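In: My questions are about this predicted structure, shown below with the sequence.
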Amino acid sequence: MEDVYVVMLVALFALAITDLVVGVSNDAVNFLNSAIGSKAVPLRTILIVASLGVAVGAVFSSGLMEVAREGIFIPGKFYFEEIMIIFMAVMIADILLLDFFNSIGLPTSTTVSIVFELLGAAVCVSLLKIHYSSGDYASIYDYINTAKATQIISGILLSVVIAFTIGAIVQYFSRLIFSFQYEKKIKYVGAAFGGLSFTAILYFILMKGLKSIAIVPAGLLEYVSNNALFIVLISFLIFTILSQVIISFFRINILKIIILVGTFALALAFAGNDLVNFIGVPIAAWQSFEIWQAAHQATGVMPNEFLMGDLSGQVSTPVGLLLLAGIIMVITLWFSKKAMKVTDTEINLSRQRDGAERFEPNFISRGLVRYFLVVGNVIESVIPKSFSERLGEKFQKSEPAAPAGRLDAPSFDLVRASVNLVVASILISIATNLKLPLSTTYVTFMVAMGTSLADRAWDRDSAVYRVAGVVNVIGGWFVTALVAFAGAALFAAIIYFGGIIAIAILVLVAVILIVRSAIVHSRQLKEEKKLKRYNRSDLVTINEITVETSENISSVIGGINKMYTKTVDNLGYHDLNKLKKNSKAIDKLEEEIDELKGNIFYFIKSLDDDSVEASKFYILILDYLQDMVQSIGFITRNSYNHVHNNHKNLKFNQVRDLKGIDEKMQKLFDDIQHIFDTHSFSNIDQVIAEKQQLLDHVSELIQKQINRIRTSETSPKNTKLYFGLLLETKDLITSTMSLLQLFQEFNQEAKQTITY
């Protein structure tokens, strides 16, 4: 009997390790974003500081472990067997949910997921118990700790509003003090700002956190509690003097020190608050097993007869397990690629400078932006113009250290990064010391959004996209709650009826899905790297423009070449499924061109003075590429629609003629791709010379179809499709040759410029 539960415990701890990996990958966004976005220090330094914070913070987690044991349900109402079902269902659901959000690059809340998974699994098991016993479903409130669950959920939701509001207020006044030209003000007010920041972090992270550490003497805790105000005042004085010394004598920017200390504090607060989300459940299961095992050895009580009331008592968590969990979290922090993907989302939404927007506008974002524009205009009309102008001067942005559009340009400055870290770490620490597991993701994200709004980072050009992103992320949080509840409830029901076999199958399915997700994510990263070639930070000279444009042309030509062949082949076989895939694949080509065109502004801004004239060439190249993609899009989508509408197959002669064109087009595109891959631009003349021959061949096929209509063709739909394919092929050839001619002219002029 015990062996079954030993196996379940092993599975739970294995799942916990996986949960730590996928959980930290999502929650790294909480404490890395501000330091990474501001580029205050190198990434390696940021990771070292964050790792230290996570390792130390793991020791602070013990007090929160009771959430998994008694925070959501009442253990005394469940038998040991049922408790294990709940815990197993929760861990499987949590891993799958968090990995899904990591894969799509959205930050979600590990706290919300674990709370609602515990709630969902407990509700499911409770309903099953009631169904097979009294049938009084109203008694479910006797099984669920509704007061504590409501407190946790309301605290999580309230933290969203509080974090956004406090972040916006603190950032607004910080910007009024420093302005964007903070280098001028830092020598005067930087010491006080540093003293205040360090004191706040010390008080909430260390002083308040001391009571969570078992080895701290009771006398020290009592002294700190009785002399808190005195300690805070002395700390402020000491830190202010120390900050002034750092500024005046060591010539170090105090904001960078605040960011490093804030990163450490926030990583510590994260580990102290969120470690329960990853290992709280398996530790609670282990403690449950020990309680039942002791009772079984004493009385022989069976798992389905032993109520777990003892689980509600105070049970200390072994420090060794906490440290081991901290080590796993640190390793994940260094090596997780998905963590960087989630981090990019928040940095993108809160960045000060312009750039490519990830999220598309929706009716909510448009409505909110329109509403606040009206409100802003009303407020502006009431405020005296002179006062408004003085405020505006404080928010006048300075020129960035790196040109706009460069990858190495900071997303926001050191002032905002400092505020993000200090405010978020304090809010999280307050909740941790109150033993209220609020969502660190919600807090850090909403603080970042509040500070970016107060910093006027959302202007008329970007607001609708940024608000759409925030709406999508918040919407994802609600989805997290619903899916976590439903998923854990479903898994609990499956395990309840299926037993150990169901557990084995669910764990196997989870492993397969996680591995598949990792493979798909790795493939996506490779594709994204290819698409980001045009956005390199060194794209500034004529020679680099030539190289970059060659890569873009080769990429698009290669895609068109494959798509043309696939479309002709699949149309000939009347293969609807493959034509549907081709039609969807066109969207990627169109997105690639659209992204290239969307970055024209940043491309032109990054050119050196001798290369500005090349911007017109770049724009025209993109225009020809867009024409080519539109032509292949027409060919692919019309072929798909023809087959999808169940029209007659093309005649054998028509398919044969199209295949003949495809062979010629394939040779043409292969030659062009080879030219741009190898930079053998002297061969362009030879390709252009074949232009008229290709166009004449297409014209001959058009005439052949006219003759067919006069003699044997009976399908108007076939005729419409066939003429459309030929005419778009003709346009495709024309656009391709025009692009080659333009590139040849530019390359020759570039050579002359370099020679002279």
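Out: Great, that's in hand. What you see is a predicted model; the values in this text were computed from it and never measured. Numbers count the residues shown, from 1 in each chain.
In: Please count neighbours and contacts with C-alpha atoms only from this point.
Out: Noted.
In: burial of residue 588, as a residue count?
Out: By the measure other CA atoms under 10 Å, the count of residues near residue 588 is 12.
In: One more: the one 3 residues further on?
Out: By the measure other CA under 10 Å, the count of residues near residue 591 is 12.
In: got it, and the one 5 residues further on?
Out: For residue 596, the number of neighbouring residues by other CA under 10 Å comes to 19.
In: For the helix or strand hosting it, could you pull out the residues that count as buried?
Out: In the assignment (DSSP states H and E), residue 596 maps to helix 576-598. By neighbour count on 16 or more other CA atoms under 10 Å, the buried set for helix 576-598 is 576, 578-580, 582-583, 586, 589-590, 592-593, 595-597.
In: Helices of the stretch 251-400 of the chain, start to end?
Out: For the stretch 251-400 of the chain, applying DSSP state H, counting those that start in this stretch gives helices covering 254-299, 319-335, 337-350, 363-382, 385-394.
In: Nearest to residue 753 among these would be which one?
Out: Closest of the helices of the stretch 251-400 of the chain to residue 753 is helix 337-350, at 38.2 Å (criterion: CA to CA).
In: quick one: that closest one to helix 319-335, angle?
Out: If you take axes from the mean of the first three to the mean of the last three CA atoms, to 10 degrees, helix 337-350 sits at 70 degrees to helix 319-335.
In: What lies in contact with helix 337-350?
Out: The contact list for helix 337-350 (CA atoms under 8 Å, 6 or more residues apart in numbering) reads 24-29, 32-34, 37, 102-103, 105-107, 333, 357-358, 411-412, 445, 448-449, 452, 457, 466, 469-470.
In: structure B:
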Amino acid sequence: METIYLVLVGVLFLLAISDLIVGVSNDAVNFLNSAIGSRVASFKVIMVIAALGVFVGASFSGGMMEVARKGIFNPQYFTFENIMIVFMAVMLTDVILLDLFNTFGLPTSTTVSIVFELLGAAIGVALIKSMNNPDMVLSQYINSAKALAIISGILLSVIISFTVGMIVQYITRLMFSFNFKKRIKYFGALWGGIAITAITYFLLIKGAKSASFMSDDLKTWIISNTKLIILYSFIFWTVLIQLLYWLFKFNILKVTVLAGTFALAMAFAGNDLVNFIGVPLAGFESFKIFLAEGGNNQDILMSSLAGEVKTEGYLLVIAGLIMVVTLWTSKKAKRVVKTSLDLGRQSEGEERFGSSFFARSIVRGSIAFSNSVNKVVPAKLKSAIDRQFDSSGYEEERQKMGKEAPSFDALRASVNLVVASILISFATSLKLPLSTTYVTFMVAMGSSLADRAWGRESAVYRITGVVSVIGGWFMTAFSAATVAFIMANLMMFGGVYAIGALVLFAAFMVYRTHAITKKQDSETKTYTDLEIEEVDGEILSEKVLEKCRTSVSNVLKNISRYYGDSLNYFEAEDRKNLKETSKEVKSLNKQTKKLKSNIYNTVRKLQEETIDSGLFYVQVVDYLRETTNSLNFITQPCFEHLDNNHKVFTDDQFEEINILESKVRSLITKANSMIDQSDFTNLQDLTDEQSKLIDVIKGLRKKQLKRIKKEKSGTKISMLYLSILHETQNMLLHLINLLKAQREFVAAHKK
């Protein structure tokens, strides 16, 4: 029995390592989005500062398992066996859920997830215990007040953070405008003093309050002298910054953002992630109590866990190292950060989220409200406000930077960090439950709205994105409690076998999400390969031509291969391979869609003297997109037909389709050769060949109509056959138009 529980403790610590990794991947958005989004320093410098903050925060933390200490459940009513089941259910659920959220780039609260997992698992175990013991009711096992406090904290933090972030950013932009470099000379020291004072206070109250090196007397002194600390800190930093600016042209905003990044990273590691190692440590403490009682009585009550669970210093150092390594290497962390940056960026571009009825309703209402306000506000005042929010000069600078352009400026980044620091510090000082993820994300969204980053071209998609993320937060709480509840029940009834099966299931889920991440990265890389290199913020015509030639050639090769594979797999009734081909076609379709959506940025950055060739580039990309679209309308119906177990074509129909497929692929190969060699002398011959093929398709269509007339072909198979013929014809038409546009593109470039 002792050996089994020792193995379970070992599994808990392995899960703790995994949980630290997925926790960092999720919460990296808290302290990275402002610095990376504003590009105040190189990526390596930002990561070094963030990693240092994470390591210091983890190493200095007192390591108290706050959630267990505050009591989501009452451990004195749970036996050792019950407690181990609760902790196993919590850790398994946490790893699975956080990894899923990270895979799809959605930031969520690690604190909320672990609280509700503890709640769900404890309820699952307590329910069975109360059924077996009529003297105890379910409410005696659970401390529901804590869960209610967390829920209220979520609602308040979401609303307050968004509102305060929006108001502060609006006032700040009114003061400094987008052309803030001039005004920084006069008000920069004052702004820097306020910002760094807020960050200093945040470090003391939130970052260092649980540090083991601080004595209780020092902590008490900080709390009792808070106002003096703020006042003296403000005076000190304001005077120092002004002197440094006069003497060395000190970059106030850059240092403010980097200092805020360090502070948030330190507080994050010191106060949030310690919860992940707290659960396994509580399990280890339970195991030690079990051993002290002889190692035979698994029904002893865990009253000792009602106190604090301390963490050994070496474990904190190891945890800090794991966090730092994850921060540097996690692709999922970068995806979560990217979601936040995409929703808050100043410029337009490809939107990750779609449109929704809720978002459209909000935008319509906002436009109507704005129009009503504009009628009341004096024209001069409105004009003055518009000048402060005029970002045209800033956008010109961004265009010159090309790919190195920031998502937003350093002024907004500093507002994000300062407001988040103040809100988190204030809530902590009042002992209110608060999620740092919710605060930092919603402040960033509020400031982006105030900065007019959500224009009419992007507002619907940005709002949909924010609503999706917020919905995910509440889904975290519900799903965490539900999954942990189910796992705890399975373990209670299934014992060691159920625990083993669930550990394997968790490992499988992490493996699957890793495969999804790898595939998404592959698709992103493929699209990146289609992007065009910039020189001094402009795109050279020869770069456009060369990249267009290689991109079109690669896409056409794939179209030819997928077209043949789709029809061959359909004939062989190979559902598995046809499904995979359908996915690959969708991916190809998605890539050409992105290429088409990026036309605006490409043409805008073309050199002035080569703008005429941009017309042909637009045509080439448009026809390429339509060609892949036609292929998608062939592959997808074929798979759906096979997936629904409908009858396939007759031998005559397959013979006709195979002949057509061979001729189509031959035509695509010849077209590709022309594009590769940029030699279009035989284009007319290829056009004639296309015309003959279209005549063949017309003949096949007539044959099929005769079969239908004689009732020799069913409805579904007839519709699929005709659909393949129709989309093949469309593909051929778009292909020749693509060749003609490419020929004109080459000719225009030579001129």
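Out: Ah, there it is. Fair warning: this is a prediction, and the values are worked out from it, not measured in the lab.
In: Any chance you could compute the TM-score here?
Out: TM-score of the superposed chains, computed with TM-score structural alignment, normalised by the length of the second structure, equals 0.93; 743 aligned residues with a CA RMSD of 2.7 Å.
In: okay if I get the helices of the stretch 251-400 of the first structure as a markdown table plus distance to residue 509 of the first structure?
Out: Below are the helices of the stretch 251-400 of the first structure laid out as a markdown table (distance: least, CA to CA, whole Å):
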| stretch | distance to residue 509 of the first structure |
| --- | --- |
| helix 254-299 | 20 |
| helix 319-335 | 23 |
| helix 337-350 | 21 |
| helix 363-382 | 37 |
| helix 385-394 | 56 |
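In: could I get those helices as a markdown table with mean neighbour count?
Out: Below are the helices of the stretch 251-400 of the first structure laid out as a markdown table (neighbours: other CA atoms under 10 Å):
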| stretch | mean neighbour count |
| --- | --- |
| helix 254-299 | 23 |
| helix 319-335 | 18 |
| helix 337-350 | 23 |
| helix 363-382 | 13 |
| helix 385-394 | 12 |
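In: tell me the centre residue of the second structure?
Out: residue 105 (2.1 Å; CA atoms, centre = their mean).
In: Same question for the helix or strand harbouring residue 703 of the first structure: list its buried residues.
Out: Using DSSP H and E, residue 703 of the first structure sits within helix 691-711. By 16+ other CA under 10 Å, the buried positions in helix 691-711 of the first structure come out as 694, 697-698, 701-702, 705.
In: Next, count neighbours for the corresponding residue of the second structure for residue 184 of the first structure.
Out: Matched to the second structure by TM-score structural alignment, residue 184 of the first structure sits across from residue 182. For residue 182 of the second structure, the count of nearby residues is 11 (other CA under 10 Å).
In: The helix or strand hosting residue 182 of the second structure vs the first structure, mean deviation?
Out: Residue 182 of the second structure is part of helix 181-202 when elements are defined by DSSP H and E. On superposition with the first structure, the mean distance recorded for helix 181-202 of the second structure (mean CA distance after the TM-score superposition for the first structure) is 1.0 Å.
In: check the fit of the helix or strand immediately after that helix in the chain onto the first structure and give the mean distance.
Out: Counting by DSSP H and E, the next helix or strand C-terminal to helix 181-202 of the second structure is helix 216-224. With mean CA distance after the TM-score superposition for the first structure, helix 216-224 of the second structure departs from the first structure by a mean of 4.3 Å once superposed.
In: Look up how far residue 422 of the second structure lies from the alignment partner in the second structure of residue 346 of the first structure.
Out: Residue pairing (TM-score structural alignment): residue 346 of the first structure is matched to residue 340 of the second structure. Per CA to CA, to the nearest Å, residue 340 of the second structure is found 20 Å from residue 422 of the second structure.
In: do residue 131 of the second structure as well
Out: 47 Å.
In: what about those two, which has more around it?
Out: residue 422 (19 against 12).
In: Tell me which residues touch the more buried one, please.
Out: Here residue 422 of the second structure is in contact with 198-199, 201-202 (CA under 8 Å, 6+ apart).
In: which of the residues you listed show up in the first structure as well?
Out: Conservation of these in the first structure, assessed by both residues aligned by TM-score structural alignment, their matches' CA atoms under 8 Å: retained contacts are 198-199, 202.
In: Closest to residue 111 of the second structure out of those residues?
Out: Taking those together and measuring to residue 111 of the second structure by CA to CA, the closest member is residue 202, at 18.8 Å.
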